[in-house]
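**Q** Here's my sequence, what's the structure:
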Amino acid sequence: MLEARDTVEHEIWWEIKGGTSNVWYENWTKLGALNYVVPTDYPINEELVDVSDLIEGGAWNDQLLHQSFPADIAEHIKSEIYIDQLQGNWDRPWWMLTSTGRYTVNSAWNMLRHRDHEDSDFKQLCIKGVPFKIYFLLWRVLKGRIPTDDVLMKMKIPIASKCYCCSIPQQETIQHLFLTGQFATDVWQVFKNAVGIHMNLTQMKQVRYPCLKNAPFLWNELIDFLEGYKPILVSKIVYWNLPYDGWYKCNSDGASRGNPGPSSYGFCVRNCHGDLVYTECKELGINTSMVAKAMALKKGLMYCFENDLQPLIMETDSLIMKNVVEGIWECPWSIVAEVDIIKKLKARCNVLILHVYREGNSLAYFLTNLAFYFAGTSRFNSFVDLPSAGKRIINMDKQQIPNIRIRNAKNTSGMDIFT
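**A** Prediction:
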């Protein structure tokens, strides 16, 4: 354990509670331990011990931050790590190799042993309940490590090859012995019949596409049926609803191309008449969509709180985010800092957090994708500053023109899949 400590410690993120984390040797910025992040020729202030030394009056000490760290790290700390008031508790550790933030021996072992990429073929062999000797035999077959006649002949061993399992003897090879031979074919047929697999289009249809009811079994009729098949579509009308009289509405969204991959967030604030108050979008670098959506919700709520835009309705198209903020679902460690800020701001202002379909979140969705084409942060303070596509969305929302949400039906019972 002591030998692995130096490696494992980098996978622990410390959430600031009382500022007890070590400034240089513990990961409290999500960038890693700063002793290994700052340039090697950068002077380290050894007088800084705990994170609380960087906090003065419930806020970051700007002068000390810029004196102690490079400019990019200092700006990251000020903008990404929110300090409201130290709670006097120990900082909380989160294990970054699991989504829950809880330590598991399995995740630590997989990290320490530098596991290679999984081979999909071998992964299908190693199934719980399969005896090891069967798994080992199949592994030898795939690797060609069975002493069949063709393998022995490659080793310059003279032999007259003959398969004794078939009525018409052929050369004994791994392919013939386990797949194409008469005996192998009979064995596979027994197991295929037992599980209802006959290796034809009809059986594939029943397994992969159970929603295709009343499909014929004759080949020609089945082809005609599939060519003329039309999926059942379910539609729903979705509006962007105007907020109550005197209220504001903030729509937020986040996206990641790759998950994790290049990500961005966007939010927009409108008044009770549907007129634009403010919009903002920004690219976040490599992140997950969950982090991007949490960042969008946090930034939108912080802007409305700082500018006293209350009472407020916050809308997000992420049901996960809504349930996490309300405490219905457990919060993943990767967004625990953002969710903590959202909860604190929610308790200090008059705000409702609601879930909305993406079709009712069109402007925030547009801004999120717009951020991928601009470096830095894009802000629009008036309707005339917006791109033409954004103006069109605002005008449609103000006139209460509906959006149509269309999805393939998952069943044929006519039930509404949007419930």
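**Q** going forward, measure contacts between C-alpha atoms and count neighbours the same way
**A** Fine.
**Q** Any idea how many residues pack against residue 121?
**A** The criterion is other Cα atoms under 10 Å. On that basis, residue 121 has 10 neighbouring residues.
**Q** now do residue 202
**A** Burial of residue 202, expressed as a neighbour count using other Cα under 10 Å, amounts to 17.
**Q** Give me the secondary structure label for it.
**A** Assigned with DSSP: H, G, I helix; E, B strand; the rest coil, residue 202 falls in the helix class.
**Q** before we move on, what about residue 321?
**A** Assigned state for residue 321: helix (three-state reduction, three-state DSSP).
**Q** and this one, so I can compare the two:
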Amino acid sequence: MARVNSIARSWSSSQSQSWKEPLNCRATAEPHMLWKINSGSSFFWWDSWTGLGPLAVFLQKGTMPGNTLVNEFIHENKRDTEKLLNTVPAPLHNLIERIHINDPSKPDTCIWTINSDGKFTCASPRELTRKRKDTNDTLNNLWYKRLPFKIAFLNWRVMRKKLPLDDIVSKFGQNIVSRCNCCPNPQSETLDHLFVHGDIAKNIWQYFANSLGIKISNINLHLSWRDICVIVDNYRNQISSCLMYWDRPITQQFKINTDGSSLIQMKKAGAGGIRRNKEGRMILAYSEYLEFCSNNRAEIEAALIGLKYSSSLGLNNIIFEMDSKLMVV
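**A** Model (predicted):
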């Protein structure tokens, strides 16, 4: 008795698990395989060489064809029409007659129809068989290219509840006396307590929320960590504007508007200013890079540079205008 072809073979519990997975993917991959006939080395009943899939499915139920090759129906590079009529169901005759026989000196070639070049790649069947979940914008935003990978990975572990905290470890049957290390009165170490409800967590939320203009009252600290991340991710600061006007200096005076800035993360600082006369006409504008310093220091440098340029031009009657309360005081 002929061995069952692998196309028709099903998995049984006596076989390995490594064989089960390819069999599960078989039904998805087979429709994308097409055999190009050369010498006829393909299986006549089991390989998809007509474009309709295995021809065995067109046979009567209960019929089990053997591992017959296509070349058994070819004689002197031509189809054996009589044998085909006696073997193949009538509706398939015209289709088989249209199949072109290529170079008989070469073995048949399998074409992977998903790729334009017909070549198989490991990535393409993975895309066919993988089960994609719905896109999560909050998780996608964690992988920001300017964010250090270890921080992004930590955030991902937090969002996916993959940190080895007491509440998670206990789910594996470990008996743990859970005590956090973040509160004067220790409580159970859970994800929400560590990142939301704990004393240290609340202080951190207050500190950074105020710096970003976020009202902590808008965030319910009794929500789960995941819900809070979604709220913060969707938060948009309200932008307000007001009309500003420039006061002209009196006769024979010049006004210099200055500003300084310091970027802590980039370790850069700069200063600049503009000088105008009583008519508002620009007399001089300047900007300079500074060695990294505090923002207050940058404001001071901006005023000193403006004073230096004015002194070099013999201009003494000068008014400085700036947004630094420290300098004004």
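**Q** quick one: TM-score?
**A** Once the chains are overlaid, their TM-score stands at 0.36 when taken by TM-score structural alignment, normalised by the length of the second structure; 191 aligned residues with a Cα RMSD of 6.0 Å.
**Q** Pull the contacting residues for residue 159 of the second structure.
**A** For residue 159 of the second structure, the set of contacting residues under the criterion of Cα atoms under 8 Å, 6 or more residues apart in numbering consists of 139, 225-226.
**Q** Nearest to residue 81 of the second structure among those residues?
**A** Comparing these against residue 81 of the second structure with Cα to Cα places residue 139 closest, at 61.2 Å.
**Q** show me where the first structure has strands.
**A** For the first structure, the strands identified by DSSP state E occupy 12-15, 55-56, 59-60, 92-95, 233-238, 248-256, 261-270, 276-287, 312-316, 351-355, 377-380, 403-408, in order along the chain.
**Q** for those strands, which one sits closest to residue 73 of the first structure?
**A** Judging these by Cα to Cα, what sits closest to residue 73 of the first structure is strand 59-60, at 13.1 Å.
**Q** Out of the contacts of residue 159 of the second structure, list just those in helices.
**A** The subset of the contacts of residue 159 of the second structure located in helices under the criterion DSSP state H comprises 139, 225-226.
**Q** Quick one, which of these are buried?
**A** Buried members of those, scored by 16 or more other Cα atoms under 10 Å, are residue 225.
**Q** could you dump the ones in helices among the contacts of residue 159 of the second structure to CSV with distance to residue 26 of the second structure?
**A** What follows is those, written out as CSV (distance: Cα to Cα, whole Å):
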residue, distance to residue 26 of the second structure
139, 32
225, 41
226, 38
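**Q** Just name the closest of the ones in helices among the contacts of residue 159 of the second structure to residue 258 of the second structure, please.
**A** Of all those, the one with the least separation from residue 258 of the second structure (Cα to Cα) is residue 139, at 42.1 Å.
**Q** what's the distance between the closest one and residue 211 of the second structure?
**A** Residue 139 of the second structure sits 24 Å away from residue 211 of the second structure when distances are taken as Cα to Cα, to the nearest Å.
**Q** which element follows the helix or strand hosting residue 270 of the second structure toward the C-terminus?
**A** Counting by DSSP states H and E, the element that carries residue 270 of the second structure is strand 268-276. Tracing the chain past strand 268-276 of the second structure, the next element assigned as helix or strand by DSSP H and E is strand 282-290.
**Q** Which other helices and strands does that next one contact?
**A** Judged by 3 or more Cα pairs under 8 Å, 6 or more residues apart in numbering; DSSP states H and E, strand 282-290 of the second structure is in contact with strand 268-276.
**Q** Can you give the contact residues for the strand it packs on?
**A** Residues from elsewhere that reach strand 268-276 of the second structure, judged by Cα under 8 Å, 6+ apart: 254-263, 282-295, 298-299, 301-303, 306.
**Q** circling back: dump the strands of the first structure into TSV; add distance to residue 121 of the first structure as well.
**A** Compiled in TSV, the strands of the first structure are given as follows (distance: least, Cα to Cα, whole Å):
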stretch	distance to residue 121 of the first structure
strand 12-15	33
strand 55-56	54
strand 59-60	53
strand 92-95	31
strand 233-238	36
strand 248-256	29
strand 261-270	27
strand 276-287	30
strand 312-316	40
strand 351-355	41
strand 377-380	45
strand 403-408	32
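**Q** For those, could you give me TSV that also reports mean neighbour count and distance to residue 221 of the first structure?
**A** As requested, these are arranged in TSV below (neighbours: other Cα atoms under 10 Å; distance: least, Cα to Cα, whole Å):
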stretch	mean neighbour count	distance to residue 221 of the first structure
strand 12-15	22	60
strand 55-56	14	75
strand 59-60	18	73
strand 92-95	20	57
strand 233-238	14	24
strand 248-256	28	44
strand 261-270	26	45
strand 276-287	21	49
strand 312-316	23	47
strand 351-355	17	46
strand 377-380	16	57
strand 403-408	14	24
